[in-house]
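Novice: Quick check, what structure comes out for this input:
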Amino acid sequence: MSTAAVANRGALLSQQKDYNHATDSEYKRLRGLADEAYKKRQSLSQQSQQAFKSGDKGEAHSLSNKAKDQLHIAEKYNMQAAEYVFTQNNADSDSNEIDLHGLYTKEAQWILQRRMAAGIANQEQRLEVIVGKGIHSQNGIAKIKPAVEELCQQANLRNYVDPKNSGVLIIELQGAQVPSDWASMDYSTFARNNTSGGAKPQQHQNGPHNYTQQQQPQYQQQPQHHNQNQNQNQNNNKNEDLVTSLLKFLCMCVRKNM
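Specialist: The predicted structure follows:
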């Protein structure tokens, strides 16, 4: 094979590896379904409040339950979208890399804190976190990078921008410690404990796409009139089922270094 052919092949492989699957139609479909469910939830919640104010408590309760169902549906689709984009973007990542493109801020933080906890437990040297440059984020402001830096501050982890790529943060793991619950906290608990911050997806610096940026909800539980604990436990179980397959990839990354 000629030198030019080798160079072209290398460039093609590089482009394939850098491809951001948040531009995929499946990803957009899932996020779109989540957005639709959140809009329905908001409408039903407003109707419930109006019914309650008018004195029809039975209708208010019924509408509130329907709003709660739409919240569960939205969370399901968002977690499916997160699972899809994370798995696809990391399929060809090196063992010391993790690509957070396409994830909402809290999704990225939750996945990363578990990945860092696993890396420290397995005595990894460092972790390269692909956060992007924020070029195509709303107003050109990156959201994933400061969220990663926030996690590092919580655990006193040294981190710095890769001098070769400003869209990559390098986190030093050797000899570090993180909070004990980072390795075990489920997503539902993490989301309830972290209700601040944006939830926009981080996009890749190569090639904009037409995904509509909208303010995303905070994955909080809809207030309920009755059986709150029972319904919350059922929703947590659904979320746990959805994230189980997502964590399989994290375990695969860790096994590469063992």
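
Novice: C-alpha only now, for contacts and for neighbours.
Specialist: Fine.

Novice: Check the burial of N236 by counting its neighbours.
Specialist: Residues lying near N236 (other Cα atoms under 10 Å) number 16.

Novice: which ones are touching it?
Specialist: S188 (Cα atoms under 8 Å, 6 or more residues apart in numbering).

Novice: Help me confirm that it is found in a helix?
Specialist: Yes - with DSSP: H, G, I helix; E, B strand; the rest coil as the criterion, N236 is part of a helix.

Novice: Look up how far K17 lies from it.
Specialist: 34 Å (Cα to Cα, to the nearest Å).

Novice: Where does the spatially closest residue to F52 that is not a sequence neighbour sit, in terms of helix or strand?
Specialist: Of all residues not flanking F52 in the chain, A60 sits nearest, at 5.2 Å (Cα to Cα, 6 or more residues apart in numbering). Assigned by DSSP states H and E, A60 belongs to helix 57-90.

Novice: Can you name every helix or strand that that helix contacts?
Specialist: helix 25-53, strand 97-99, helix 228-256 (3 or more Cα pairs under 8 Å, 6 or more residues apart in numbering; DSSP states H and E).

Novice: ok and it relative to helix 228-256, angle-wise?
Specialist: Interaxial angle of helix 57-90 relative to helix 228-256 (axes from the mean of the first three to the mean of the last three Cα atoms, to 10 degrees): 0 degrees.

Novice: before we go on, could you also do this sequence so I can check it against the first one:
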Amino acid sequence: MAIPLTRLGGGAFNHSPSNDAEAEYDRLRDLARAEAAKRNSCFDRAHQAYERGDGAEAKELSNEGKRHAAKMDEYNRQASEYIFRENNATDRVTDDTIDLHGQFVEEAEDILERRIRYAQQHGQTHLHVIVGKGNHSTDHVQKLKPRVEQVCRELGLQYATEENAGRIYVNLQGGEAVMPPLPQQPSAQHGDHGHGGGQPQHHQGGRPQHHSQQQQHHQEQEQPDELERLLSKFVRKLGDCCVVM
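Specialist: So this is what the prediction gives:
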């Protein structure tokens, strides 16, 4: 599935980025958009060539368009990994938290599925997923939250919208999503998602249930890649203990 070439808005970072960091992220996304425009132009001209019976030119333009598509995917991959590193640095989020700010919807889905599998394989009991409130999206509509909820349903995991609507609590053990008291967050500011807490709105199969008082997918392991190495930096192995602080 092709990644949509639209920015999620000005909230790509969960903190106040340096000018260099913001410029690098924008540079990579802009390069991807430029390659997408070239791809589309090639495919349009290829269609026109085919319509007038010039099969050779149509094939050449189609191949050129595929090369631009490959470059677009590569620039978007670099941007996705870059913003993931920036937003999930150990001084910005805790080990039981993943921040998806700045990701396109399909990117966020892939990252979340990998993180959930990784966390389950390493004995984590839950995960806080930061999706943002949609403040920077068109019409302030949350784009990431519905896809995160869909991933949870597909993996058979119950989830709850935290008091801060920009965060989702996921029970990785398959039980009810009853959120324990949140640990102390790092001192860095988290933009529009805040630190959350309080009474979450529970979901099972995507249907809201009553609020409750605060309390405490198996798939073959993929070969390690760059994203897996990034994920491993933010999740500590806890030995024989299964509880994540």
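
Novice: where does the TM-score land?
Specialist: Here the TM-score for the pair of chains, by TM-score structural alignment, normalised by the length of the second structure, is 0.68; 180 aligned residues with a Cα RMSD of 2.4 Å.

Novice: one step back: onto which residues of the second structure does the helix holding A60 of the first structure map?
Specialist: Counting by TM-score structural alignment, helix 57-90 of the first structure pairs with residues 55-88 of the second structure.

Novice: Give me the mean deviation of stretch 105-121 of the first structure from the second structure.
Specialist: Aligned to the second structure and superposed, stretch 105-121 of the first structure gives a mean residue distance of 0.8 Å (mean Cα distance after the TM-score superposition for the first structure).

Novice: what does that stretch correspond to over in the second structure?
Specialist: Using TM-score structural alignment, stretch 105-121 of the first structure pairs with 105-121 in the second structure.

Novice: Just checking the distance from that stretch to the centre of its chain.
Specialist: 8 Å (Cα atoms, centre = their mean, to the nearest Å).

Novice: in that stretch, what counts as buried?
Specialist: Neighbour counts over stretch 105-121 of the second structure (16 or more other Cα atoms under 10 Å) mark 105, 107-109, 111-120 as buried.

Novice: Measure the mean distance from stretch 55-68 of the second structure to the first structure post-superposition.
Specialist: Looks like 0.6 Å for stretch 55-68 of the second structure (mean Cα distance after the TM-score superposition for the first structure).

Novice: Other residues contacting that stretch?
Specialist: Under Cα under 8 Å, 6+ apart, the answer for stretch 55-68 of the second structure is 35-36, 38-43, 45-50.

Novice: Ok, stretch 29-48 of the first structure next?
Specialist: Residues from elsewhere that reach stretch 29-48 of the first structure (Cα under 8 Å, 6+ apart): 59-64, 66-71, 73-78, 80-81, 216-217.

Novice: Tell me how far the residue at minimal distance from the centre of the second structure lies from L227 of the second structure.
Specialist: In the second structure, the centroid-proximal residue (Cα atoms, centre = their mean) is A108; its distance is 2.3 Å. A108 of the second structure sits 12 Å away from L227 of the second structure, going by Cα to Cα.

Novice: Equivalent analysis for K133 of the second structure, please.
Specialist: 25 Å.

Novice: K59 of the second structure too?
Specialist: Counting by Cα to Cα - K59 of the second structure and L227 of the second structure are separated by 35 Å.

Novice: Can you pick out the residue with more neighbours from K133 and L227 of the second structure?
Specialist: Between K133 of the second structure and L227, K133 has the larger neighbour count (other Cα under 10 Å), namely 21 against 16.

Novice: Checking that one next. Helix, strand or coil?
Specialist: coil.

Novice: helices or strands up against the one helix or strand A160 of the second structure maps to?
Specialist: Per DSSP H and E, A160 of the second structure falls inside strand 159-161. Under the contact definition 3+ Cα pairs under 8 Å, 6+ apart, strand 159-161 of the second structure sits against strand 167-171, strand 201-204.

Novice: Where in the first structure does the shortest one fall?
Specialist: Looking back up the chat, that one is strand 201-204 of the second structure. Strand 201-204 of the second structure maps onto no residues of the first structure, going by TM-score structural alignment.

Novice: Neighbours of D92 of the first structure, how many?
Specialist: 12.

Novice: Verify the stated contact: it with Y19.
Specialist: No - using Cα atoms under 8 Å, D92 of the first structure is not in contact with Y19; the gap is 10.5 Å.

Novice: What residues sit buried inside stretch 125-133 of the first structure?
Specialist: 126-133.

Novice: Please tell me how far that stretch is from the chain's geometric centre.
Specialist: Worked out by Cα atoms, centre = their mean, stretch 125-133 of the first structure lies 15 Å from the chain centre.

Novice: next one: stretch 148-165 of the second structure
Specialist: With Cα atoms, centre = their mean, you get 13 Å for stretch 148-165 of the second structure.

Novice: what do you get for stretch 150-170 of the second structure?
Specialist: Using Cα atoms, centre = their mean, the offset of stretch 150-170 of the second structure from its chain centre is 13 Å.

Novice: now the end-to-end length of it.
Specialist: First-to-last residue span, stretch 150-170 of the second structure, Cα to Cα: 12 Å.
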